[in-house]
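Chemist: kindly generate the corresponding structure for this input.
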Amino acid sequence: MQVFCSPHHAGHHSSRFIRHGQFVESRDTPARADRILDALRRDGHTADEARPFGIAPVAAVHTPEYLAFLRTAWVEWQRIEGASAEVFPYVFPVRGMDHGYPTSVVGQAGYHMQDLWAPIGQHTWDVAIGSANLAVAAAGHVLDGASAAYALCRPSGHHAFADMGGGNCFLNNAAIAVQYLRCKLGRVALIDVDVHHGNGSQGIFYDRDDVLFVSLHRDPVDYHPYFTGHAQERGRGAGLGFNLNLPLPVRTTDAGYLAALETACARIAAFSPDALVVSLGVDAHEDDPTAGLALTVEGFRRISARLAGLGLPTVLVQEGGYNIDTIARCVAGALAGFENRESAA
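Modeler: This next block holds a predicted model:
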């Protein structure tokens, strides 16, 4: 399988974020992508950089105001006397009372970021654009006739809405890949297997019937992102019935997950899409520090094998996974499962 990667991903490296009221070390380290790439090369995959596709595929998903904010936020923040080295929002809109758009970067940061888990550094914009570009390249490779392609995106994207980031995400790489495929294809399905609900992806496609969004994740009743990912969220307007959430109990194992995956695959098959995009998070692994679900490397292999069984042109986009000792084996196993072979990684 063709792998698209970028050597510049390490330019974005947030030193910390806020969890439980404390500054803690960020889990989204450059080593995540480096370990994955090393494993995939050992496993025989061809890994290449992507040609630039420009801003158009990104602008087809994200609003002009949000893109302008991401591009300029760090520079504007540094003009504030005594400001932190990275952009940290600290004033957020009150629900139902966001009737104006602020001119100050302080207000814009709260308007465009949903949490304190995505600080913006000097190179975040360039790296986020590069990450999205990989997803576009993978989608383009599939449009050119490949059966599948994988984008080693970092930062991840599935928590990014059209006008808002968070959860280590700035641009929604998977949604950008979906929209790029839609330029030439009629219907596209997006399935998210990250341990967290893909709230940004759901938000982007919630009113649409040309894109089916399916997410399997730990039940958000007591887990990030808390406010979305519940089974009753089925879409809105034209999109009603084209959103399927399958929340799972804490520490669900391979067997329970694969049973839920059958429901997801049946819905995808009924939708009859022309292509599939997979938000491939591997933080559902039993040893991941997110402690949500309890999948194994073999579980990820079987998940991808089942998705391959749908027989659709497929773009796989990297999302979460934060155990440095297991992430590479999980991803390599998933790609091997998709190709119906064993992994040597």
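
Chemist: switch to C-alpha atoms for all contacts and neighbour counts from now on
Modeler: OK.

Chemist: would you map the strands across this protein?
Modeler: For the chain, the strands defined by DSSP state E occupy 2-4, 16-19, 22-25, 46-48, 148-151, 188-192, 211-218, 243-248, 275-280, 314-318.

Chemist: tell me which strands and helices the first one is in contact with?
Modeler: Spelled out, it's strand 2-4. strand 46-48, helix 124-143, strand 148-151 (3 or more CA pairs under 8 Å, 6 or more residues apart in numbering; DSSP states H and E).

Chemist: likewise for the second one?
Modeler: The contact analysis (3+ CA pairs under 8 Å, 6+ apart) places strand 16-19 against strand 22-25.

Chemist: what's the answer for the longest one, then?
Modeler: The contact analysis (3+ CA pairs under 8 Å, 6+ apart) places strand 211-218 against strand 188-192, helix 199-205, strand 243-248, helix 254-271.

Chemist: can you spell out which helices and strands pack onto the shortest one?
Modeler: Which is strand 188-192. Using 3+ CA pairs under 8 Å, 6+ apart, strand 188-192 sits against helix 173-182, strand 211-218, strand 275-280.

Chemist: change it to 10 Å
Modeler: Secondary-structure packing of strand 188-192 (3 or more CA pairs under 10 Å, 6 or more residues apart in numbering; DSSP states H and E): helix 173-182, helix 199-205, strand 211-218, strand 243-248, helix 254-271, strand 275-280, strand 314-318.

Chemist: what's the answer for the longest one, then?
Modeler: Using 3+ CA pairs under 10 Å, 6+ apart, the elements in contact with helix 254-271 are strand 188-192, strand 211-218, strand 243-248, helix 297-308.

Chemist: here's the other one to compare against:
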Amino acid sequence: MITVFDDAQRAHDPQFFLSSGARKPCPEQPARIDALLGAVRRMGGPVVQAPDAGLAPILAVHPARYVTFLSGIYERWMRIDGASAEVIPNVHPASRLDGYPLSAVGQAGFHMTDTSCPISAQTWGAAYASAQTALHAADLVLGGENAAYALCRPPGHHAFAESAGGFCYLNNSGIAAQRLTDAGRRVAILDVDLHHGNGTQGMFYARGDVLTVSLHAHPERFYPFFWGYEGEFGEGAGLGANLNLPLPRGTGDAGFLDALAQGIEKVQAWGADTLVLALGLDAFEGDPFAGLSVTTPGFAAIGRAVAAMGLPVVIVQEGGYLCDQLGDNLEAVLRAW
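Modeler: Take a look at the predicted model:
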């Protein structure tokens, strides 16, 4: 399997995030790359860098004013007297109506859903490289590869069309899905991250041309809290094109694989001919977020179940945080191909 990776993704190095009101070191660290690349290199497959496909494929799912915000907000923020070293919002709209602020502070609150997506001087370049990585993996599958792995960092599935959140800035899985859809494929996104793929769901919620399925720890007591419930089926043209499979905290291999079987059944019934696998590895029993209890053999079973569908698949890296088994878990999944 070809792995796509761009070393520019290392430059983004967020220093902290707020969790339950406490300032903590950000777990979405550049060192994640080394653990994941180590697994890829143990497997011996080629690693390639994506060519620059430009902004157009990103703008296909993210509005121009959001891209303008991401690419320029750090410089604007630094002109504020006494500004923090990273862009972190201190105000959020209760609802988004017609108003759009001109101030950097107001726009940060508008475009950033929480305090776990700080923006530094290097964030835009890394997020852009991450999106290009997902795009090239999609292009490889369109070119005939049965599977391609996009080692994307920062991740993307918490990024809505117009907002960052949860360590995510550009929605890599959504960008890849749009690329495939534009090429005539019938695409399903299957998200197996610990956390609900709320940004991905929101991006396609009113569309009927991309199916979104998410397995995740139940949001009633777990991030992202406000999305990911069983009754969210899509709306308008997208009604019936979204499936959430929330799981009780601590769910292990058997419960996760049972839910995965339901997700796969939905993908097959929907008639997808190409899959985007939003691969979070943070459902692992030893992950720092400690939400679910999937084992390394469980990840191997996840890989086998998805591979057995027989669909061309773009595997996009989402979460999965530093622990001794991070690379082992990736290898367990990818060996299914």
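
Chemist: so which of the strands of the first structure gets nearest Trp77 of the first structure?
Modeler: Nearest of the strands of the first structure to Trp77 of the first structure, taken as CA to CA: strand 16-19 at 17.0 Å.

Chemist: what's the mean distance for the closest one versus the second structure?
Modeler: Superposed on the second structure, strand 16-19 of the first structure shows a mean distance of 1.2 Å to its aligned residues (mean CA distance after the TM-score superposition for the first structure).

Chemist: which residue of the first structure lies farthest from its centroid?
Modeler: Distance from the centre of the first structure peaks at Glu81, with 34.2 Å (CA atoms, centre = their mean).

Chemist: re the thing from before, so can I have TSV of the helices and strands packed on strand 211-218 of the first structure showing mean neighbour count and distance to Tyr66 of the first structure?
Modeler: Output for these, formatted as TSV (neighbours: other CA atoms under 10 Å; distance: least, CA to CA, whole Å):
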stretch	mean neighbour count	distance to Tyr66 of the first structure
strand 188-192	26	23
helix 199-205	23	14
strand 243-248	23	25
helix 254-271	16	31
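
Chemist: got a list of what the counterpart of Ser214 of the second structure in the first structure touches?
Modeler: Matched across to the first structure, Ser214 of the second structure falls on Ser215, judged by TM-score structural alignment. If you count contacts by CA atoms under 10 Å, 6 or more residues apart in numbering, Ser215 of the first structure has them with 190-199, 201-202, 229-231, 243-247, 261, 264, 278-279.

Chemist: dump the residue contacts of the nearest residue to Ser215 of the first structure once chain neighbours are set aside.
Modeler: Counting by CA to CA, 6 or more residues apart in numbering, Ser215 of the first structure lies nearest to Asp192, which is 4.6 Å off, once chain neighbours are set aside. Applying CA under 10 Å, 6+ apart to Asp192 of the first structure gives the contacts 158, 174, 198, 201-202, 213-217, 245, 277-281, 317, 319.

Chemist: again, but for Gln318 of the first structure
Modeler: Taking CA under 10 Å, 6+ apart, we find Gln318 of the first structure in contact with 33, 36, 131, 135, 150-158, 173-174, 194, 278-282, 331.

Chemist: quick check: the gap between the aligned residue in the second structure for it and Ala131 of the second structure.
Modeler: Under the alignment by TM-score structural alignment, Gln318 of the first structure pairs with Gln317 in the second structure. Gln317 of the second structure sits 11 Å away from Ala131 of the second structure, going by CA to CA, to the nearest Å.

Chemist: residues that sit against both of the two, list them.
Modeler: Shared contacts of Gln317 of the second structure and Ala131, counting by CA under 10 Å, 6+ apart, come down to Ala150, Cys152, Arg153, Pro154, Pro155, Gly156, Asn172, Ser173.

Chemist: of all those, which comes closest to Val4 of the second structure?
Modeler: Using CA to CA, these come closest to Val4 of the second structure at Ala150, 4.9 Å.

Chemist: report the contact partners of the closest one.
Modeler: 2-6, 47-50, 130-138, 172-173, 176, 278-279, 314-318.

Chemist: give me that answer again for 6 Å
Modeler: Contact analysis of Ala150 of the second structure by CA atoms under 6 Å, 6 or more residues apart in numbering lists Thr3, Val4, Thr133, Ala134, Ala137, Ile315, Val316.
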